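quick one, fold the following:
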Amino acid sequence: MRSVPVSIKQSPPSVAHLFFSRVEATPDRDAYRYPAPAVLGVEPCAEQWRTLTWEQTSRRVAAVAAGLMTLGIRAEDRVGIASETRMEWILADLGIMCAGAATTTVYPSTNAAETAYILADSGSRAVFAENVQQLTKIIATREQLPGLRHVVLFDAPDSLVSAAEGLNVLTLAELERHGAAHLERHPDAVDNAIAAISGRQLATLIYTSGTTGRPKGVFLTHEGLAHQGRAQAGSELIRSDDIQFLWLPLAHVFAKALISGQIHTGHVMAVDGRVDRIVHNLPVIRPTVMAAVPRIFEKVHNGIAAKARADGAAKHRVFRWAAGVAREYARTTEACRIATGRASAPLSLRLQHALADKLVYAKIRTAFGGRLRNAISASAPLAPELGYFFAGVGVRVLEGYGLTETSGGAVVNRAHDLRIGTVGVTLPDFEVRIDQDGEILLRGPGVMRGYHNLPGQSAEVLTEDGWLRTGDIGELDADGFLRITDRKKDLFKTSNGKYVAPSEVEGAFKAACPFVSNILVIGSNRNYCTALIALDEAAIMPWAAEHGLARATYAEVVTNEAVRQLIETYVQRVNAGLQRWQTIKKFTLLPRDLDVEHGELTPSLKIKRPVVERDYAELITAMYADTQEP
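Below is the predicted model:
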């Protein structure tokens, strides 16, 4: 097939145009690296990685697109993808869009009922399913999916599972063969489909994982997603010579937007969504860019602290000293850069930092692969103390901000002007303003057209002049840097009339306590604040073993009085820096960590506050049994 040339220096009309323009510009350059399917289950040391050039990728994408056409898929028809992040996800997504159709994203962890709701609500006519487990969900809810006709499996068994009547099941390889044959007969089929795509056309329906209620399908256009590429490159987040490690779920807009950026610049993307392989993959891939959610950076920090503790008292003291130096160095150089335009620190601090680098920081950078230029954090707030720690270590974490409703990032910190504690300044062509009640409003080419089949809810968040009401509270400084205060719906008032931003308190505690995994601050219409705290098993169990609890289970450890006293010291440390009405008066250690499987976390690891408060209502009530403030 012919390519569809469009200048990649300008905003293309669609992601499909952007993709084939990249192929035309650099056909022989490496595009993607991914673990070979034949060895997905072996040990990391034996893992093999394969490579696709842009030209090779385009041939497979065109075959997928043409294959979908043979199934009767046409412009703006919805096609689902229910899979972990992997190379086939990207091929399927690009193939869907190059056929003129639109992708419906489904997290692989989504249960059968909600999977059926998403596929039915979107009107999906076909779905790419990762394996038999995903197919089984579809078969189990077949009667709820009258419009679904085809399932394409990434990982197929030796013999295909007998599907429900009227459901055509085939493998990805079969679909590509059908597509290649179709292109032999109709070589212009995909070209013509791409040429017909307009910028305002539906590209993707992403269903918000939602911390409350049913997920909503967010209508994202081709121009909005394509703009993400130019915006990321224009903000110097990514360069053409980068190697980016992508493990984030592609069902989330954050990862989806990163693909647009990668296509725009043409850099290499190493793709492997297996979270348990992140640590093993980093020294193999040696990325220069990696995006993650704050929970990953918290786990890395806590893991480093736990290892230092396990190595003995002397090494733990060295780590704590080095961590303090890192934070002080980052704060000092940042303040100097803002004031004078040049990052500098006193000689004594520079000497301490240099020594700490040899003893501690260099090893941390090596664990990230040794050449990480930018780490990008989004989806939830990153505690400033963690931001200063990593900046001082030499792993620059650029916090950004965006929503599904903005096609990904809208605001982000720049490497040359990082301001920790903020989410940076707007990406090119985006605008931000703060409403009278403190709510953040955004406007730009990435803003959604609305929620699918929900005109009333769309009207609630989209103003007539194009602004999106984000539901977040924030403030802008004189230089245009945005700081997120809290979710508007999470902000609560105590019975004493004082407002509390729970994420501020939670972030401070996560930064102070190396044993915490999740924390939920409670206090709405109560006369004081309390907290539910879940500990990080990997961090607390070694401590417990050193303190006479080597044979105790996790559930036994969290009920131990010594552990409670340990956490109490961190609670008091955090309370010392808070206003009186923000302080945590009582806390309860949960018997297990919060997780996606129990519905307490979204797939992007955000806490579903109503679910947690409902499930642990008795524990919360017990903390308020005495109505007098402690």
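
switch to C-alpha atoms for all contacts and neighbour counts from now on
OK.

and the closest residue to Ala16 other than its chain neighbours, what does it touch?
In this structure, Ala16 finds its nearest non-sequential neighbour in Cys98, 5.1 Å apart by CA to CA, 6 or more residues apart in numbering. Applying CA atoms under 8 Å, 6 or more residues apart in numbering to Cys98 gives the contacts Ala16, Val61, Ala62, Ala65, Val190, Ala193, Ile194.

and the two most separated of these?
Farthest apart among those by CA to CA are Val61 and Ala193. That separation is 13.2 Å.

which one of the two is surrounded by more residues?
Legend: neighbour count by other CA atoms under 10 Å for Val61 and Ala193, higher for Val61 (28 against 20).

measure that one to Ile243 for me?
22 Å (CA to CA, to the nearest Å).

also Thr51?
According to CA to CA, Thr51 and Ile243 sit 13 Å apart.

here's the other one to compare against:
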Amino acid sequence: MNGAPLTEQPNSLCAAFQATAARYPDQVALRGPDGTPSYTWAEYADRVRKLATGLTALGVRAGDTVAIMLTNVPEFHLADTAVLHTGATPFSIYNTFTAEQVSHLFGNAGNRVVVTETQFVDKLRAANIDGRVEHFICVDGPVEGGYTLDEVAGLSAPDFDFDAAWRAVQADSLLTLVYTSGTTGPPKGVELTHANMLAEFSAVDGVFEVRPQDRVISYLPDAHLANRAFGHYNNLIEGVQVTAVADPKQLVAALAEVRPTLFLAVPAIWYKLKAGIENIVAQESSVKRAVVGWAIGVGTEVARRNSDRRPIPIALSWQHAAAERLVLSTLRAKMGLDQVRAAITGASPIAPDAMAFILGLGIPVYEGWGMTETSAAATLNRPGGIRIGTVGTALPGTEVTVAEDGELLVRGPLIMRGYRHDPEQTAAAIDADGWMHTGDIGTIDADGYIRIVDRKKELIINAAGKNMSPSNIEGAVKVSCALVGAAIAIGDNRKFVTALFTLDADACAAYAAQHGLPDASPAVLAADPGVLAVVEAGVCAANERLARVEQIKKYTVLPVTWEPGGDELTPKMSLKRKPIAAKYAAEIEALYE
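Just a heads-up that it's a prediction; the model follows:
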């Protein structure tokens, strides 16, 4: 069912949802990875009305907050949207947060209701140390002393006027709280308004068109604003169909089944996809390997020339057409990315070589940059204007400048309302002129393209006073060696750079299968001579791409894996550098002996 763009800009995401549901009542809005459960827009709207009524019966009122701790399931969208329609504010909690961390969020948000799954109930009850939370609602079955989603939907509230409630939500109303996962200190609650998110989507609409027929996969945490915006808010505002995948390990299967037209991934996912293709190619005959290698090389060269604004010779153009017909289109189809119109990479810088590789496959991937405090993306590369190694230019209506110390500052309608109950932190982040101090060091060229150097507090300054970007070094390694899962570069106030590596479990499984090894665990393979030789070759290849002062002189492959939300990684897979330095102090010192 096709419809014309809305002529009137909605003033809230409630209004956007109601307009979308009215225009596409029979179109599927939400679905699980195998197609069940699924909800048409009419069913979605009906469920939201009933749940909003039930939440009101439980005492939820305009201005309240409601916590959501769910995996990526369709019920997340039902619950979040229903809360919005009561005039209250939903917020998501990372599934990996400890009871202590959750307790901090409860105290800051002041919620009395939690929507969750049975697997998280014990943790949430342990977090409810002061008894503030009165109601636990489980989407996957009954729980003692709580409600099921169906039970909430069946509650009545005779005095509740559903239409009046959602119409009372205005542009300056609080849309959500997003708690930063934080590499240091307790999470801060970023307050975003409906106006913030509507401005974000209005700006992105000025870069490329999003259609109601588009399909997206929601597999990253909804507590991370990038996924919440790309999946959930994209659904409410633009009408895209969302497939929710609760287990990220099922992403590859979901890609093949859903064949998304829009796709979001953090760099770690792109590195895994790149490694997966290289593994498939490695198992082919020598002739096929040569042909595929040639095709990818041709595609990558075209991507680099387009990025550098260099002409494409006619012979290369012919080769690219042949590579596309014979190899590249088939590779995209095997990945389930053959129908992607636009893919986004963000959250952290992607290694330029990996970006060129993905573009070389014919996947239109656009690197962007932003933060929770800027309502997700503040900059983005554009169709026909991709520059590898940059995060593009400022979105329409957004200003980006560089402070004297190199820090990037952002100003515009995307900037958060502030940190919840923390005026001091808010004042420190947003100056008197409205500039958000991002904490990222970057540069802006004459054409407005922005390059991210690194986080201001994470730059390595060696003993000789040389500034280096650790993420640049780490990215070079992960591009050069598929076996490396996580990498952290060490070198602050040191004479040379060292590194700690962990192995990727999926890559280890593939390596063990190829070499007939009985034990594929990273703990065992971290000591395997063959694996260590592959890692050494990868480090040497990475060093060739790095300046001499950035090159890794020594490293250790740790016999452990680092999981998102653990001691070493945040839920969005950013490195917790200080905790890592403390936990692995002995291993680091051994590298400098």
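
can you pull the TM-score for these?
The TM-score (TM-score structural alignment, normalised by the length of the second structure) is 0.94; 587 aligned residues with a CA RMSD of 2.1 Å.

neighbour-wise, which of Thr51 and Ile243 of the first structure wins?
Ile243 (25 against 17).

the more buried one matches what in the second structure?
Aligned counterpart of Ile243 of the first structure in the second structure: Arg215 (TM-score structural alignment).

the strand or helix carrying Lys307 of the first structure aligns to what range in the second structure?
For Lys307 of the first structure, the host element (DSSP states H and E) is helix 294-310. Under TM-score structural alignment, helix 294-310 of the first structure corresponds to residues 267-283 of the second structure.

list the buried residues in the matching stretch.
Residues Pro267, Ala268, Trp270, Tyr271, Lys272, Leu273, Lys274, Ala275, Gly276, Asn279, Val281 are the ones in stretch 267-283 of the second structure that count as buried (16 or more other CA atoms under 10 Å).

picking up where we left off before, looking at the contacts of Cys98 of the first structure, which is nearest Ile484 of the first structure?
Taking CA to CA as the measure, Ile484 of the first structure lies nearest Ala16 of the contacts of Cys98 of the first structure, at 34.1 Å.

count of neighbours near the closest one?
For Ala16 of the first structure, the count of nearby residues is 27 (other CA under 10 Å).

and the end-to-end length of stretch 405-419 of the second structure?
Length of stretch 405-419 of the second structure, first residue to last, CA to CA: 24 Å.

contacts for it?
188-193, 195-197, 199-200, 373-375, 378, 397-403, 425-426, 434-443, 456.

any of the residues you listed buried? List them.
With burial judged by 16+ other CA under 10 Å, the buried subset of the contacts of stretch 405-419 of the second structure is 188-193, 195-197, 199-200, 373-375, 378, 398-402, 426, 435-443, 456.

so which of those residues sit within helices?
Under the assignment DSSP state H, these contribute Ala195, Asn196, Met197, Ala199, Glu200, Thr426 to helices.

any chance of JSON lines for those, columns distance to Ser348 of the second structure?
Below are these laid out as JSON lines (distance: CA to CA, whole Å):
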{"residue": "Ala195", "distance to Ser348 of the second structure": "26"}
{"residue": "Asn196", "distance to Ser348 of the second structure": "22"}
{"residue": "Met197", "distance to Ser348 of the second structure": "21"}
{"residue": "Ala199", "distance to Ser348 of the second structure": "23"}
{"residue": "Glu200", "distance to Ser348 of the second structure": "19"}
{"residue": "Thr426", "distance to Ser348 of the second structure": "23"}
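
okay, and the top strand by length along the second structure goes to which residues in the first structure?
Secondary structure of the second structure per DSSP state E: the longest strand is strand 436-444. Under TM-score structural alignment, the match for strand 436-444 of the second structure in the first structure covers residues 468-476.
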